[in-house]
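K.L.:
next comes the sequence, and after it the predicted model I'd like to discuss.
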Amino acid sequence: MSQPLPFVDINPATEVKATVIWLHGLGDSGHGFAPIVPELRLPESLAIRFVFPHAPERPVTINGGMRMRAWYDIKSMDFDKRADLGGVKESAALVEQLIEDEIAKGMPANRIILAGFSQGGVIALHLGTRYSKTLAGILALSTYMCEPSLLAEEAHDANKQTPIQFGHGTHDDVVPVAMGQAAYQTLKDAGYQAKWKTYAMQHNVCMDEINDISAWIQARLT
């Protein structure tokens, strides 16, 4: 059994009523997105706990085998071969354990949002569509899908009606917008409750998107 994922957490001043688990991108850490919490300006009454896990360190092929925090190896930048399925499955299992830990503390699954940026979004989409308990929502930022052809045989119906929100930069030169659109279309065609929105930005988040994420989280958890 792999070691549990370490994480940065930000807790509300009052008793926790909901949890957001937010997965970072390649080479980043849980510290990377933690500063977004105050920028979301969420009402204190929602009492949301944020968990920002650190991905395991591993060699990344496209970066010359350099070890860095990565949810999976990237062996090629090709559209359909970018994500290493074995690594995706391993990381999805580790993130699932984080969700189960929140549930064990008394948080219902339908009060937990799974969010991810870039590589983290790949894990969020992979796990969210296969997880056996209904989540409050799935947030997929500047990301894509690993092996979309496997969705039909591996998906679980628990999150078929769960809102899935995509956000992507029109000028993204790391994960081209077409990869995000393909993931969105795959889920839409499979009957998922997916929504798509683009922003005039590169491979990052912008204030307009942060404001939209805030409104989306509030709609899911109010």
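P.N.:
Sure thing, it's come through.
K.L.:
contacts and neighbour counts: CA atoms only from here.
P.N.:
Noted.
K.L.:
counting contacts, what elements does the lengthiest helix in the chain pack onto?
P.N.:
Scanning the chain for the longest helix, with DSSP state H as the assignment, gives helix 85-104. Helices and strands touching helix 85-104, by 3 or more Cα pairs under 8 Å, 6 or more residues apart in numbering; DSSP states H and E, are helix 119-130.
K.L.:
take a look at this one as well, against the first:
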Amino acid sequence: MHQKNIVAAGKPVTATSKVLVMLHGRGGSAEDILGFATHLHVKEFSLLAPEATNNTWYPYSFLVPPSQNEPWLSSALKLIEELVDDVLAKGVPLENIYFCGFSQGACLALEFVARNAKRYGGVAAFTGGLIGDKIYSENYKGDFEGTPIFIGTSNPDPHVPVARVNATTITLRNMNAAVTEKVYNNMGHTINEDEIERSNKLVFKA
């Protein structure tokens, strides 16, 4: 299962910190996603990037029945839960904890916050959606209390159907998240400048 291998950057975590949890994509690494932080307005943040065993959070597509991605999916979600608990134990309030992920990491970030909906600082999900062969609404409880969430994706994307992004947005809005969804025609499986600008404005409040 996933080991607790957390790579830190930015400011040290203290009770007054803003903390960004960064989740890399399939085949990526903690260092990769931390490098992306230079594009975000998080210069004063503490950055924490867990690294997946063998650089993959779960083995198959996020669109298969969740049982097929077990026990890796549960292990990944548990790792994030432990990381958040560690940050809370240092006195950081939930509203100062943020999440960012790309591709598989975006799916994982969205799945974690939906299963643990509270007032977070914000979420920036670049090409991702809730995990499963369908939306399992019974897994998602809580109230985001207006947490800002940005989701950007391409139409088409080879891994993430726009329909799943749309369904994810509806689910999160029904849980009182302030979701901004943006679909870019033929962007490819990447992150563009507009997504960065929007996430900085909406989530990181630049």
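P.N.:
Nice, I can see it. Since the structure is predicted, the reported quantities are computational estimates derived from the model, not experimental observations.
K.L.:
what's the TM-score here?
P.N.:
After superposition, the two chains reach a TM-score (TM-score structural alignment, normalised by the length of structure 2) of 0.83; 202 aligned residues with a Cα RMSD of 2.8 Å.
K.L.:
tell me the angle the longest helix of structure 1 makes with helix 119-130.
P.N.:
For helix 85-104 of structure 1 against helix 119-130, the angle between stretch directions is 70 degrees (axes from the mean of the first three to the mean of the last three Cα atoms, to 10 degrees).
K.L.:
what does helix 85-104 of structure 1 contact?
P.N.:
With Cα atoms under 8 Å, 6 or more residues apart in numbering as the test, helix 85-104 of structure 1 has contacts from 2, 4-5, 19, 21, 55, 71-73, 109, 112, 122-124, 126-127, 131, 146-147.
K.L.:
show me what counts as buried in that helix.
P.N.:
Buried residues in helix 85-104 of structure 1, counted by 16 or more other Cα atoms under 10 Å: 85, 87-89, 91-96, 98-100, 102-103.
K.L.:
of the contacts of helix 85-104 of structure 1, buried ones?
P.N.:
Among the contacts of helix 85-104 of structure 1, those classed as buried by 16+ other Cα under 10 Å are 19, 21, 55, 71-73, 109, 112, 122-124, 126-127, 131, 146.
K.L.:
spatially, which two of these are the most separated?
P.N.:
Farthest apart among those by Cα to Cα are 73 and 109. That separation is 29.0 Å.
K.L.:
and the helices in structure 2?
P.N.:
30-36, 72-89, 104-115, 162-173, 193-202.
K.L.:
next up, the contacts around residue 2 of structure 2.
P.N.:
Residue 2 of structure 2 makes contact with 52, 53, 57, 72, 75, 76, 79 under the criterion Cα under 8 Å, 6+ apart.
K.L.:
would CSV of these with distance to residue 123 of structure 2 be doable?
P.N.:
Listed next are the contacts of residue 2 of structure 2 as CSV, based on distance: Cα to Cα, whole Å:
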residue, distance to residue 123 of structure 2
52, 20
53, 23
57, 18
72, 22
75, 21
76, 17
79, 18
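K.L.:
for those, which one is nearest residue 188 of structure 2?
P.N.:
Closest approach to residue 188 of structure 2 among those (Cα to Cα): residue 57, at 21.6 Å.
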